[in-house]
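Colleague: here are the coordinates; sequence isn't available:
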């Protein structure tokens, strides 16, 4: 793993010149047609990718390299949990390893939804191969069960400024719809200026009918189950039986979970980390907004880096920063102006921004 991923806040004496980064790991839905080929481009010669491919080949599955380069992108194939989840993890891992450890130090790591599993690997709480097994297993479990679905809807205005009354009205819909004639509806993810709802078909249909049309919203998310809701109890119970405690370890870098709790290198109980990851995290709302708010307040990063693939998490991250007034940000316009002058938020799915983080001497041949 890159040296940057093993640095801690205790090593400031020799690292004071390095910029402090907050790493944000992506979740499901970030590998799409536009991202096809990303893994081959960034990690074709990585030895860890060869190991991942061998494991999938032994399991009778198409390898990640084949999915990314040889098999033309098809949403109903590449979007399946057993393929999408490890593809996203591998792309994020390639980006993480490419960060220039001589210029940057990773101060903390968080992620959105499935990004929590990636954060465990990025922070050293799971080894690369152990994280691959966890992510592959959870992706398949979710796909096999596919209990319920998700709907996404924004509550900020066109300038990404919060509209708190609208947010309250949206949350009230959950109370109104849930439990009526078999409808199930829950808050799934608090995602910046958007809410992700999870529920069964009856609950989601009633929600979509109640929400006023707004451009492409309400948006039903393709091949997504009702993640982070009580509808995942069966997945939780199976996961806890199949996935042992042993691989979990104390992280080397602070991790911020979906409640805003910080898991530090000096205080983490690996058993408690396992219990949260395969317990509450699966059946309770994932609060990405709170996780990011805690991260910027507690670790004061110089920049925030979103690992690839894709760039879809950039808007939600910026919306949280605007809600917090971080570095004077108060609207989409001020955020865009700051990005033009000296970007605070770097998405590695955007090539120009990735180049700011990667040393010119870097080669994907240097993979662990």
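Modeller: Arrived safely, thanks for sending. On a predicted model such as this, the values are computed, not experimentally measured, just so you know.
Colleague: please count neighbours and contacts with C-alpha atoms only from this point.
Modeller: Fine.
Colleague: for the stretch 151-300 of the chain, which segments count as helices?
Modeller: For the stretch 151-300 of the chain, the helices defined by DSSP state H, counting those that start in this stretch cover 164-177, 201-210, 233-242, 270-277, 280-283, 288-299.
Colleague: can you map out the strands along the protein?
Modeller: Counting by DSSP state E, the segments of the chain that form strands are 19-25, 104-111, 149-154, 185-191, 194-199, 219-220, 255-256, 262-263, 286-287, 303-306, 345-347.
Colleague: in TSV: these, plus mean neighbour count and distance to residue 173.
Modeller: Conversion of the strands of the chain to TSV gives the following (neighbours: other CA atoms under 10 Å; distance: least, CA to CA, whole Å):
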stretch	mean neighbour count	distance to residue 173
strand 19-25	24	30
strand 104-111	28	27
strand 149-154	22	12
strand 185-191	26	9
strand 194-199	25	10
strand 219-220	17	16
strand 255-256	28	29
strand 262-263	22	31
strand 286-287	26	18
strand 303-306	24	32
strand 345-347	22	33
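Colleague: to residue 65, which of those lies closest?
Modeller: When the strands of the chain are ranked by proximity to residue 65, the top entry is strand 19-25, at 20.9 Å, counting by CA to CA.
Colleague: which residues are contacting the closest one?
Modeller: Around strand 19-25, the neighbours that count as contacts under CA atoms under 8 Å, 6 or more residues apart in numbering are 92, 103-112, 115-116, 118-119, 295-296, 299, 301-308.
Colleague: again, only using 7 Å
Modeller: Contacts of strand 19-25 from elsewhere in the structure, counted by CA atoms under 7 Å, 6 or more residues apart in numbering, are 103-112, 115, 118-119, 301-307.
Colleague: for stretch 257-273, same thing?
Modeller: Residues from elsewhere that reach stretch 257-273 (CA under 7 Å, 6+ apart): 110, 116, 245, 248-256, 286-288, 290-291, 294.
Colleague: if we go to 6 Å?
Modeller: The contact list for stretch 257-273, computed with CA atoms under 6 Å, 6 or more residues apart in numbering, reads 248-252, 254-256, 286-288, 290-291, 294.
Colleague: here comes the other one, which I'd like you to weigh against the first:
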């Protein structure tokens, strides 16, 4: 008698997850894949270095590999390699979400876009963001050392950006609700003033280099240009439920493809992305056994764990409790960690 497949919630990674440590991972896991050859051909025709070249031939340089037109497609390809490797006999993917750019990957993972259509979307958006590079992002935590919520601290941080916004030309907005951290977006004046006002805390405040002010009104120009350049035609209802940056569920039986396009190239670009809400909905509505983050990298793991602790999922109430559970029987699988990747691949 066959065993009932475990239920997985997939969390797709966003920008900043392909670093020097991940250089070579795409070649290792998908070097001979037909889809990678097609992606490479498209980039070659566009006069861009291929993903295979970036991952294996061109030595890693953050100024090159971190550019939007290279970083975004690399991250998508690495995540796609991991998603295709998951053993579908032992695991059932019950819902898919992502962080920021991870929403575009989620569209492909849930078949709301075909592989090539998602590649075009991701490459185009990465290039447009890089060319305009309107504003930037800054990251700051609001949880304690055990990753437990400090709601008063969160309120203070939101009040701070509200106070600084508009002073001496400063523009500041909440960009992403990222587990136990807040990502702020703004112009250079605003980010500089915010960095001066925030108490130094280990490596924070952390400026995210080569990141525009994603999910803020500063991206209106990118939004308008993207809607002109990228049609709704390739969009379709997903085959697996998708959870967007508001916590809204797009189901296979009730999703309007045009509305999905409208959100992706509309509100998603200029309003805050609530990654924590997306996780909350995924956990409560779909009751997964485990949460899986495809690669590249492991940087999204901490924020996801912090969100799980906030939600008290499976009794997790601290960093210590989370680490003990991970050592015993991981509920959060980061495919960027080889030992954890082996647990879910076919």
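Modeller: Now that the structure is in, tell me what you want to look at. Owing to the predicted nature of the structure, the values given are computational and were not obtained by experimental measurement.
Colleague: TM-score of the superposition?
Modeller: Comparing the chains after superposition, counting by TM-score structural alignment, normalised by the length of the second structure, produces a TM-score of 0.99; 346 aligned residues with a CA RMSD of 0.9 Å.
Colleague: picking that back up, turn the helices of the stretch 151-300 of the first structure into CSV, columns for distance to residue 130 of the first structure.
Modeller: Formatted as CSV, the entries for these read as follows, by distance: least, CA to CA, whole Å:
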stretch, distance to residue 130 of the first structure
helix 164-177, 37
helix 201-210, 34
helix 233-242, 13
helix 270-277, 13
helix 280-283, 18
helix 288-299, 24
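Colleague: trace residue 153 of the second structure over to the first structure, please.
Modeller: Structural alignment (TM-score structural alignment) places residue 153 of the second structure against residue 166 in the first structure.
Colleague: burial check on that match, number of neighbours?
Modeller: Other residues within reach of residue 166 of the first structure by the criterion other CA atoms under 10 Å amount to 14.
Colleague: to residue 313 of the first structure, which of the helices of the stretch 151-300 of the first structure lies closest?
Modeller: Using CA to CA as the measure, helix 288-299 is the one of the helices of the stretch 151-300 of the first structure that comes nearest residue 313 of the first structure, at 10.6 Å.
Colleague: now that closest one on the second structure. Mean distance?
Modeller: On superposition with the second structure, the mean distance recorded for helix 288-299 of the first structure (mean CA distance after the TM-score superposition for the first structure) is 0.4 Å.
Colleague: buried set for that helix?
Modeller: Residues 288-296 are the ones in helix 288-299 of the first structure that count as buried (16 or more other CA atoms under 10 Å).
Colleague: now that helix: which residue numbers in the second structure?
Modeller: Residues 275-286 of the second structure are the counterpart of helix 288-299 of the first structure, counting by TM-score structural alignment.
Colleague: now what about the matching stretch, what contacts it?
Modeller: By CA under 6 Å, 6+ apart, the residues outside stretch 275-286 of the second structure that reach it are 99, 177-179, 243, 245, 247, 307.
Colleague: recalculate using a threshold of 7 Å.
Modeller: Contacts made with stretch 275-286 of the second structure from outside it, assessed by CA under 7 Å, 6+ apart, are listed as 9, 94-95, 97, 99, 176-179, 243-247, 307.
Colleague: which among the residues you listed gets closest to residue 213 of the second structure?
Modeller: residue 176 (10.1 Å).
Colleague: what about the aligned residue in the first structure for residue 315 of the second structure, neighbour count?
Modeller: With TM-score structural alignment as the criterion, residue 315 of the second structure lines up with residue 328 in the first structure. Close neighbours of residue 328 of the first structure, defined as other CA under 10 Å, add up to 12.
Colleague: quick one: map residue 171 of the second structure onto the first structure.
Modeller: Aligned counterpart of residue 171 of the second structure in the first structure: residue 184 (TM-score structural alignment).
Colleague: now for its match: which residues touch it?
Modeller: Residue 184 of the first structure is in contact with 178, 199-200, 203, counting by CA under 7 Å, 6+ apart.
Colleague: shared with the second structure, which of those?
Modeller: Contacts retained in the second structure from the contacts of residue 184 of the first structure (both residues aligned by TM-score structural alignment, their matches' CA atoms under 7 Å), given in the numbering of the listed structure: 178, 199-200, 203.
Colleague: so which of the residues you listed wins on neighbours?
Modeller: Scoring these on neighbours with other CA under 10 Å, the highest-scoring entry is residue 199 at 28 neighbours.
Colleague: tell me who's in contact with the counterpart of it in the second structure.
Modeller: Aligned against the second structure by TM-score structural alignment, residue 199 of the first structure finds its counterpart in residue 186. Neighbouring residues of residue 186 of the second structure by CA under 7 Å, 6+ apart: 135-137, 171-173, 213.
Colleague: tell me which two of those residues sit farthest apart.
Modeller: Taking CA to CA, the two most distant members of these are 137 and 171; they sit 11.6 Å apart.
Colleague: so how far is residue 166 of the first structure from the nearest residue to residue 332 of the first structure once chain neighbours are set aside?
Modeller: With CA to CA, 6 or more residues apart in numbering as the measure, residue 159 is the residue that lies nearest to residue 332 of the first structure, at 4.7 Å, once sequence neighbours are left out. For residue 159 of the first structure, the distance to residue 166 of the first structure (CA to CA, to the nearest Å) stands at 15 Å.
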